[in-house]
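**Q** Pasting the sequence and the predicted coordinates here, then a few questions.
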Amino acid sequence: MVGVLFRNMKYNLDFLRNNLHINDNVLHSAYEMGVQKVVSCLSTCIFPDKTTYPIDETMIHNGPPHTSNFGYSYAKRMIDVQNRAYYEQHGCKFTSVIPTNVFGPHDNFNIDDGHVLPGLIHKVYSAKQNGTALSIWGTGQPRRQFIYSLDLARLFIWVLREYNEVDPIILSVGEEDEVSIKEAAESIVAAMEFKGELIFNSTKSDGQFKKTASNHKLRKYLPDFQFTPLKRCRKPVTGLTVTMPRPESEEMAVCTDKVLDVRAPGEGERCP
């Protein structure tokens, strides 16, 4: 169960309980069925709110997470605890990965449930359709690292095949590739050729200011892995299908627009 910042803030208990149930059901069922390996997906929001940067895999439990999504964060932290316990008691090779913000085709573009970039894409699309200003909650100053979904998929397969630690591993672009929400929004505005006004609503919460993650551990394993740069958002292409709800019904409207050039280097090649 996952949601955007303001949904997390409203339903912290639901995110805690539902994700704890999911964790326990999946991992214990895997143990009972003799599954050889489980790779669970965590989130950078699990890291302490008050910390030093860049964050790395050793810092997960060093303090409380940001108050805005503590329910989701603590539930995700418990996967790491459970993985260690299953390994110590039963020898299970259960591990986890910690990706940064994901973007790419076939994303969840729902404003209530989607993540940063697909939510921004939906907002730009709606502003273009309605001829209105583009209003983005917060100041636009918080910073994030974005990883292309195909890059993440290739890394997931590598983890499944080659990564043998129980300890989690961060899957992320480098610290130097971190961008502000304002920069990400401007990239999407340019890619979708939005000509209207861009407004940042500073009366709304920014959430956690930054979660700069180190990929040093990943680079020790895969020093030559090439990530797809977010700057490709500035080069619009046609053909990305975005699914969004029609306001007048529960049906889904499919629209194709100029959004992102997200082809990965070496796309179609074998996983690393």
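**A** Perfect, thanks for sending it. Numbers count the residues shown, from 1 in each chain.

**Q** Please make it C-alpha for all contacts and neighbour counts, starting now.
**A** Will do.

**Q** what are the ranges of the strands in the stretch 1-150 of the chain?
**A** In chain order, the stretch 1-150 of the chain shows strands spanning 37-41, 93-99, 101-103, 134-137, 143-144, 146-148, with DSSP state E, counting those that start in this stretch as the criterion.

**Q** Centre of the chain to the shortest one, how far?
**A** Pointing back at strand 143-144 there. 11 Å (CA atoms, centre = their mean, to the nearest Å).

**Q** hang on, the earlier thing: in JSON lines, list the strands of the stretch 1-150 of the chain along with mean neighbour count and distance to Asn19.
**A** Compiled in JSON lines, the strands of the stretch 1-150 of the chain are given as follows (neighbours: other CA atoms under 10 Å; distance: least, CA to CA, whole Å):
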{"stretch": "strand 37-41", "mean neighbour count": "17", "distance to Asn19": "12"}
{"stretch": "strand 93-99", "mean neighbour count": "23", "distance to Asn19": "15"}
{"stretch": "strand 101-103", "mean neighbour count": "19", "distance to Asn19": "19"}
{"stretch": "strand 134-137", "mean neighbour count": "18", "distance to Asn19": "26"}
{"stretch": "strand 143-144", "mean neighbour count": "20", "distance to Asn19": "24"}
{"stretch": "strand 146-148", "mean neighbour count": "23", "distance to Asn19": "23"}
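
**Q** Below is structure B, check it against A:
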Amino acid sequence: MDDLLPTPARIFVAGHRGLVGSAVARRLAASGYEVLTRTRAELDLRDGDATAAYLAAARPDAVVLAAAKVGGIMANSTYPVQFLEDNLSIQLSVIAGAHRAGVRRLLFLGSSCIYPKLAAQPITEDALLTGPLEPTNEAYAIAKIAGLVQIRSYRRQYGASFISAMPTNLYGPGDNFDLATSHVLPALIRRFHEAKEKELPDITLWGTGTPRREFLHVDDLAAACELLLRRYDAEETVNVGCGEDLTISDLASHVASAVGYEGRISFDPSHPDGTPRKLLDISRLSALGWAPTIPLAEGIGRTYRAWRSEPAPV
């Protein structure tokens, strides 16, 4: 198959300072692409006119839309308006602006939370809109579903070479470790680290510990993004995961081992669990020749060491 985005193409990575965007930018630059970026102070992606003007002036060959307002159960439950409106605004601005600027390729990154709460496992791409969503992240999920439909609509109406991918739970260097807004894995890393530092004999975590989750290192996602930009051009979205999951209880044990915390771990079932299981079917992506390369235990250790090496906040 012909390379749909040969080097040296110019690619605008929207959200390059985040967990996903930073990994994608590193990967694309290492592969010989010219990576274009803008900070939030330089360009508010919620501003449709400003975003369209930038894309028209920069005229990138491709756009990776990794910018989003993201967070864990607590943040999603507390700020549903912002999770809905900010993400809708970003998606409308970037996708419409890219089309107006004549951008050839665009990759929109969604989230596995777009799928029904009780979808059959592993979740195939055609499970979308076949059942109710998980209530704790409904606003975010609906925004991401809207972005996926927007991509599909631009393909059908204008023949745009725009594609979408749905990553599973991600982690890695540059993750958000703020306990008020972080996802489960970085939150566990921080909780166990602080418990170790304070020599706490036990730690209590939210929920029952029984939900099952799949985790993919963000560098593996970045490799998948490059492959999709080069090789994939269809309206069907593509799941990106590792094909394996584990319970939150087992995840906690992995994190405790990586951090070196040896205290007792218990769970508080009065707090929500979220979706009981969320494992993606990755056969569509695997058929393109992709496979993850970073085992979970190794990835958690690397993520912990990267976080510990970050400069302390001023």
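**A** Done, it's in. Please read all numbers here as calculations on a predicted model, not as lab measurements.

**Q** Can you calculate the TM-score here?
**A** Overlay of the two chains. TM-score (TM-score structural alignment, normalised by the length of structure 1): 0.84; 245 aligned residues with a CA RMSD of 2.2 Å.

**Q** still on that earlier bit, would you tell me which of the strands of the stretch 1-150 of structure 1 gets closest to Asn164 of structure 1?
**A** strand 93-99 (7.5 Å; CA to CA).

**Q** what range in structure 2 does that closest one sit on?
**A** Taken onto structure 2 by TM-score structural alignment, strand 93-99 of structure 1 occupies residues 161-167 there.

**Q** mean deviation of that stretch from structure 1?
**A** Between stretch 161-167 of structure 2 and the corresponding residues of structure 1, superposition yields a mean separation of 1.1 Å, by mean CA distance after the TM-score superposition for structure 1.

**Q** Phe103 of structure 1: what's it in contact with?
**A** Phe103 of structure 1 sits next to 117-118, 146-149 when contact means CA atoms under 8 Å, 6 or more residues apart in numbering.

**Q** again, 7 Å this time
**A** With contacts taken as CA atoms under 7 Å, 6 or more residues apart in numbering, Phe103 of structure 1 has the following neighbours: 117, 146-149.

**Q** out of the strands of the stretch 1-150 of structure 1, nearest to Lys220 of structure 1?
**A** The closest approach between Lys220 of structure 1 and any of the strands of the stretch 1-150 of structure 1, judged by CA to CA, belongs to strand 93-99 at 15.3 Å.

**Q** just how off-centre is that closest one within its chain?
**A** Here the centre of mass of C-alpha atoms in strand 93-99 of structure 1, compared against the chain's by CA atoms, centre = their mean, lies 15 Å away.

**Q** Pretty sure Gly207 of structure 1 sits in a strand.
**A** No - when the secondary structure is assigned by DSSP: H, G, I helix; E, B strand; the rest coil, Gly207 of structure 1 falls in coil instead of a strand.

**Q** what residue of structure 1 takes the place of Ala234 of structure 2?
**A** That one, Ala234 of structure 2, aligns with Glu165 by TM-score structural alignment.

**Q** residues in contact with the nearest residue to its match once chain neighbours are set aside?
**A** Take Glu165 of structure 1 and drop its neighbours on the chain: the residue closest to it by CA to CA, 6 or more residues apart in numbering is Thr95, 6.8 Å away. Neighbouring residues of Thr95 of structure 1 by CA under 7 Å, 6+ apart: 38-40, 83, 165-168.

**Q** Make a markdown table from the residues you listed and add distance to Ile22 of structure 1 to it.
**A** Listed next are the contacts of Thr95 of structure 1 as a markdown table, based on distance: CA to CA, whole Å:
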| residue | distance to Ile22 of structure 1 |
| --- | --- |
| Val38 | 14 |
| Val39 | 14 |
| Ser40 | 11 |
| Asn83 | 14 |
| Glu165 | 22 |
| Val166 | 19 |
| Asp167 | 20 |
| Pro168 | 18 |
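
**Q** And these, which is closest to Leu198 of structure 1?
**A** Taking CA to CA as the measure, Ser40 is the one of those closest to Leu198 of structure 1, at 37.5 Å.

**Q** and the closest one, what does it touch?
**A** In this structure, Ser40 of structure 1 makes contact with 95-97, judged by CA under 7 Å, 6+ apart.

**Q** and in structure 2, which of these remain?
**A** Contacts conserved in structure 2 for these, counting by both residues aligned by TM-score structural alignment, their matches' CA atoms under 7 Å: 95-97.

**Q** Show me the strands in the stretch 151-272 of structure 1, by range?
**A** Counting by DSSP E, counting those that start in this stretch, the stretch 151-272 of structure 1 has these strands, from start to end: 169-171, 179-180, 198-201, 240-245, 252-257.

**Q** tell me, the third one lands on which residues of structure 2?
**A** When structure 2 is aligned by TM-score structural alignment, the counterpart of strand 198-201 of structure 1 is residues 265-268.

**Q** By how much does the matching stretch deviate from structure 1 on average?
**A** Mean deviation for stretch 265-268 of structure 2: 1.5 Å (mean CA distance after the TM-score superposition for structure 1).

**Q** hmm, who's touching that stretch?
**A** Around stretch 265-268 of structure 2, the neighbours that count as contacts under CA under 7 Å, 6+ apart are 202-209.

**Q** Present those as JSON lines; the columns should include distance to Glu125 of structure 2.
**A** As requested, the contacts of stretch 265-268 of structure 2 are arranged in JSON lines below (distance: CA to CA, whole Å):
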{"residue": "Asp202", "distance to Glu125 of structure 2": "40"}
{"residue": "Ile203", "distance to Glu125 of structure 2": "37"}
{"residue": "Thr204", "distance to Glu125 of structure 2": "35"}
{"residue": "Leu205", "distance to Glu125 of structure 2": "32"}
{"residue": "Trp206", "distance to Glu125 of structure 2": "30"}
{"residue": "Gly207", "distance to Glu125 of structure 2": "28"}
{"residue": "Thr208", "distance to Glu125 of structure 2": "28"}
{"residue": "Gly209", "distance to Glu125 of structure 2": "27"}
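
**Q** Aligned counterpart of Ala75 of structure 2 in structure 1, please.
**A** Under TM-score structural alignment, Ala75 of structure 2 pairs with Arg7 in structure 1.
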